[in-house]
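Student: A structural model of the following input is requested.
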Amino acid sequence: MNKKWLSIPYALWSLIFSIIPIIIITIYSFCKRSPYGKIIYEFTLDNYKQFLEPIYLNVLWRSILLAAISTTACLVIGYPMAMIISKTSIKKRNVLIMLFVVPLWTNFLLRTYAWMVLLRDQGAINQFLIYLGIIKEPLQLLYNPGAVVMGMVYNFLPFMVLPIYSVLSKMDNSLVEAAQDLGATSGEVFRKVIFPLSMPGVVSGLIMVFMPAVSTFVISDLLGGGQTVLLGNLIQNQFLVARNWQFGSAISMIMMVLILIAIRISSKYQDEEGGGLW
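Tutor: Have a look, this model is predicted:
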């Protein structure tokens, strides 16, 4: 059988579920809107100009800021975890990796709802702090940007750990031993050998965490209580509430451009360093 025929199912899948939807969204983003929300197929840039208004730029800035904070937190927490896992025996390594992967098998909504139960005024965290006498009144742990960041870190941490672990586990230990033989301290070995060699995994992890973090809407809806509006919430509201598909499509295209830029940066590092998650 000709190998070209084997690629037809994949090509059809990409065409129907990726290319055509993107084309439709692109067309909608340049269309006008009637007073009742009907799509008018006349070219306009008003949808993109509308996004330049301060209120929407603030949403963009808030999305990038919270995504950057959560991504940084994932890196700070995830890198040591990835190093620890990569240095354990293969048997223990598989168990530790499984512990990171198993939560991903649980429904995303259920995991987020679980944190709502923990963070609410009568939740386990507040009750534990009151029991210890650290606080007298429940802390407002829910419905604020901090809760949103915490939800992002919890849900997306595996996407940081796994690519870094993938690179560290394949690293040539002879390079580390050579640096130690030359008199390098543990800190110097990490700064000049281990971390530079793990950069493909770090970049992959940064992209894999930042992209879903900047576009999430479930976490900000549930843990932010609708008070922390991100780009994902804005797109959701334009399609489902305001019935302004044109403006929602324009925001989606802007987000898509951000994703493509991030992927390009990631590909550049992986091409130069050779490696990454895949």
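Student: contacts, neighbours, all on C-alpha from now
Tutor: Will do.
Student: and the helices in the stretch 151-278 of the chain, which stretches?
Tutor: Under the criterion DSSP state H, counting those that start in this stretch, the stretch 151-278 of the chain carries helices at the ranges 173-181, 186-189, 195-197, 199-215, 218-222, 231-240, 245-273.
Student: tell me the first helix or strand C-terminal of the helix ranked longest in the chain.
Tutor: Within the chain, and with DSSP state H defining each element, the longest helix by residue count is helix 54-87. Downstream of helix 54-87, the first helix or strand assigned by DSSP states H and E is helix 90-105.
Student: from residue 91, how far out is residue 217?
Tutor: With distances defined as C-alpha to C-alpha, to the nearest Å, the gap from residue 217 to residue 91 amounts to 38 Å.
Student: more neighbours, these two?
Tutor: Neighbours around residue 217 and residue 91, counted as other C-alpha atoms under 10 Å, are more numerous at residue 217. The numbers are 22 against 8.
Student: just checking, the more buried one touches residue 227?
Tutor: No: in this structure, residue 217 sits apart from residue 227 without contact. The criterion is C-alpha atoms under 8 Å, and the distance is 11.7 Å.
Student: of all the helices of the stretch 151-278 of the chain, which one comes closest to residue 86?
Tutor: Across those, residue 86 has its closest neighbour in helix 173-181 (11.4 Å, C-alpha to C-alpha).
Student: list the buried residues in that closest one.
Tutor: Residues of helix 173-181 classed as buried under the neighbour-count rule (16 or more other C-alpha atoms under 10 Å) are 176, 179.
Student: who touches it?
Tutor: For helix 173-181, contacts defined as C-alpha atoms under 8 Å, 6 or more residues apart in numbering pick out 186, 189, 193-194.
Student: what does stretch 204-211 give?
Tutor: Around stretch 204-211, the neighbours that count as contacts under C-alpha under 8 Å, 6+ apart are 67-68, 70-71, 74-75, 156-157, 159-164, 259, 262-263, 266, 276-277.
Student: could you rerun that using 7 Å?
Tutor: Outside of stretch 204-211, the residues that reach it under the criterion C-alpha atoms under 7 Å, 6 or more residues apart in numbering are 67-68, 71, 156, 159-160, 163-164, 259, 262, 266, 276-277.
Student: nearest to residue 127 among those residues?
Tutor: Sorting the contacts of stretch 204-211 by how near they are to residue 127, with C-alpha to C-alpha, puts residue 156 at the top with 26.8 Å.
Student: burial measure for that closest one, as a count.
Tutor: Residue 156 has 20 neighbouring residues, counting by other C-alpha under 10 Å.
Student: nearest residue to it in space, please, no chain neighbours.
Tutor: residue 209 (5.7 Å; C-alpha to C-alpha, 6 or more residues apart in numbering).
Student: what about residue 101, how many neighbours?
Tutor: A count of nearby residues for residue 101, using other C-alpha under 10 Å, gives 14.
Student: ok, and the closest non-adjacent residue to it?
Tutor: If the residues on either side of it in the chain are set aside, residue 101 comes closest to residue 158, at 7.1 Å by C-alpha to C-alpha, 6+ apart.
Student: next one: that neighbour from residue 166, what distance?
Tutor: Look at residue 158 and residue 166: by C-alpha to C-alpha, they are 12 Å apart.
Student: next, the structure of the following sequence, for comparison with the previous one:
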Amino acid sequence: MTKARTRALLLTPAGLWYAALLLLPLAVVLIFSFGERSAIGGYAPGFTFEQYANLPSRLAAFQNTLTLAPLGTLASLLIAYPLAYFLAVKVSPQWKTTLLVLVIVPFWTSILIRSYAWIFLLGGRGLPALLESFGLPEIRMINTPFAVLVGIVYGYLPLMVFPIYVALEKLDKRLLEASADLGTPPWRSFLQITLPLSMPGVLTGSMLVFILLMGEFLIPALLGGGKVFFVGNALVDLFLQSRNWAFGSAVAVALVVIMLICVGLYRRALGRFASGPDDVSLM
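Tutor: Coordinates of the predicted model:
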């Protein structure tokens, strides 16, 4: 048996699984997006671009998603990078496992429970009441974009930490030692050595968090209080409440197209850093 045939046989089960669970549902959604809403709700066969023409009616959901998803990704990155750097470079080996487990601990609890905890913390009897006790004016936190952003960062931070940690863990410490021996300031060594070599982890973590945030609906529903809609919330409304499957499919297709564009940009950026920087200058 040739290598090509052996490879094909080994890949066939995974390929069938991929086609059945990803490609086939996407094909169904694409077909539905050209249909119409039946009189009793659901889907009626047809071929029209009316659903795509109605996409601007959900512009607010797309704007919220395309604003808060990148902001949430950036905020997660700004918090996760120092934490991952500390775990990979500064912590002694005997403490690493313990601290990594502590990073994972929030995932042991349902995101629903964690979101309800933030409802209390950001509600009138939580942080606003604490700030008011110090003489500060009353600040509304819950049911705002800020609350959604806090929930996003809290919920997705571990997914950002681990890819960056893995990239930093593989960093050759001898490069930093050589840089120090040559008299390079620590901040310059970080910018010229550590950061470029950790970029694959940064890009992977950012894309992982961003893609998941694009489909998020629970955190905006709970912490946004129905005032901060994501595309995920619009899809829940269209498929389960108004039962406009055709329009919901068109919204889903538009979201998939946006994600594919982002993944394409990610792969292009990752290709530039796949083999590390071309020239690491220590002077």
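Student: circling back to that earlier point, just put the helices of the stretch 151-278 of structure 1 in TSV and tack on distance to residue 144 of structure 1.
Tutor: Supplementary listing: those in TSV, determined by distance: least, C-alpha to C-alpha, whole Å:
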stretch	distance to residue 144 of structure 1
helix 173-181	44
helix 186-189	37
helix 195-197	34
helix 199-215	16
helix 218-222	9
helix 231-240	15
helix 245-273	24
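Student: which of these is buried the deepest?
Tutor: With neighbours defined by mean count of other C-alpha atoms under 10 Å, none of the helices of the stretch 151-278 of structure 1 is more surrounded on average than helix 199-215, at a mean of 24.
Student: more neighbours, residue 158 and residue 166 of structure 1?
Tutor: More crowded of residue 158 of structure 1 and residue 166, by other C-alpha under 10 Å: residue 158, with 22 against 19.
Student: tell me the counterpart of the more buried one in structure 2.
Tutor: For residue 158 of structure 1, the equivalent position in structure 2 is taken to be residue 158, counting by TM-score structural alignment.
Student: roughly how far apart are that match and residue 117 of structure 2?
Tutor: Between residue 158 of structure 2 and residue 117 of structure 2 the computed distance is 18 Å (C-alpha to C-alpha).
Student: got it, and residue 173 of structure 2?
Tutor: Shown here: residue 173 of structure 2 relative to residue 117 of structure 2, a distance of 41 Å by C-alpha to C-alpha.
Student: what do you get for residue 195 of structure 2?
Tutor: Counting by C-alpha to C-alpha, the gap from residue 195 of structure 2 to residue 117 of structure 2 is 35 Å.
Student: ditto for residue 253 of structure 2
Tutor: Per C-alpha to C-alpha, residue 253 of structure 2 is found 34 Å from residue 117 of structure 2.
Student: next: residue 200 of structure 2.
Tutor: Between residue 200 of structure 2 and residue 117 of structure 2 the distance is 34 Å, computed by C-alpha to C-alpha.
Student: also residue 248 of structure 2?
Tutor: Using C-alpha to C-alpha, which is the criterion applied here, residue 248 of structure 2 is 31 Å from residue 117 of structure 2.
Student: repeat that for residue 104 of structure 2.
Tutor: Residue 104 of structure 2 sits at a distance of 18 Å from residue 117 of structure 2 (criterion: C-alpha to C-alpha).
Student: ok, residue 149 of structure 2 next?
Tutor: Relative to residue 117 of structure 2, residue 149 of structure 2 is positioned 15 Å away (C-alpha to C-alpha).
Student: so between the two, which is more surrounded?
Tutor: Neighbour totals were compared for residue 149 of structure 2 and residue 117, and residue 149 leads with 22 against 13 (other C-alpha under 10 Å).
Student: how about the aligned residue in structure 1 for the more buried one, nearest residue that isn't a chain neighbour?
Tutor: Across the two structures, residue 149 of structure 2 finds its equivalent in residue 149 of structure 1, going by TM-score structural alignment. Take residue 149 of structure 1 and drop its neighbours on the chain: the residue closest to it by C-alpha to C-alpha, 6+ apart is residue 70, 5.5 Å away.
Student: which residues touch that neighbour?
Tutor: Residue 70 of structure 1 makes contacts with 149, 152-153, as judged by C-alpha under 7 Å, 6+ apart.
Student: which residues are in contact with stretch 253-265 of structure 2?
Tutor: Applying C-alpha under 7 Å, 6+ apart, the contact partners of stretch 253-265 of structure 2 are 30, 211.
Student: so how far does it sit from its counterpart in structure 1?
Tutor: Mean deviation of stretch 253-265 of structure 2 relative to structure 1 after superposition (mean C-alpha distance after the TM-score superposition for structure 1): 1.7 Å.
Student: chain center to that stretch, what's the gap?
Tutor: Put simply, stretch 253-265 of structure 2 sits 13 Å off its chain's centre (C-alpha atoms, centre = their mean, to the nearest Å).
Student: same check, this time on stretch 186-194 of structure 2
Tutor: Centroid displacement of stretch 186-194 of structure 2 relative to its chain, using C-alpha atoms, centre = their mean, is 27 Å.
Student: same check, this time on stretch 49-64 of structure 1
Tutor: Per C-alpha atoms, centre = their mean, the displacement of stretch 49-64 of structure 1 from the mean C-alpha position of its chain is 19 Å.
Student: checking the residue mapped onto residue 114 of structure 1 from structure 2 next. Helix, strand or coil?
Tutor: Using TM-score structural alignment, the equivalent of residue 114 of structure 1 in structure 2 is residue 117. Assigned by DSSP: H, G, I helix; E, B strand; the rest coil, the conformation of residue 117 of structure 2 is helix.
Student: residue 117 of structure 2 and residue 233 of structure 2: what is the separation?
Tutor: With distances taken as C-alpha to C-alpha, residue 117 of structure 2 is found 21 Å from residue 233 of structure 2.
Student: translate residue 100 of structure 1 into the numbering of structure 2.
Tutor: Residue correspondence to structure 2 (TM-score structural alignment): residue 100 of structure 1 is matched to residue 103.
Student: residues touching residue 246 of structure 1, list them.
Tutor: For residue 246 of structure 1, counting by C-alpha under 7 Å, 6+ apart, the contacting residues are 28-29, 31-33, 47.
Student: let's see it at 10 Å
Tutor: 25-33, 37-40, 46-48, 238-239, 252 (C-alpha atoms under 10 Å, 6 or more residues apart in numbering).
Student: same check on residue 135 of structure 2?
Tutor: The neighbours of residue 135 of structure 2, taking C-alpha under 10 Å, 6+ apart as the test, are residue 129.
Student: shouldn't residue 4 of structure 2 be within a helix?
Tutor: Yes: with three-state DSSP as the criterion, residue 4 of structure 2 is located in a helix.
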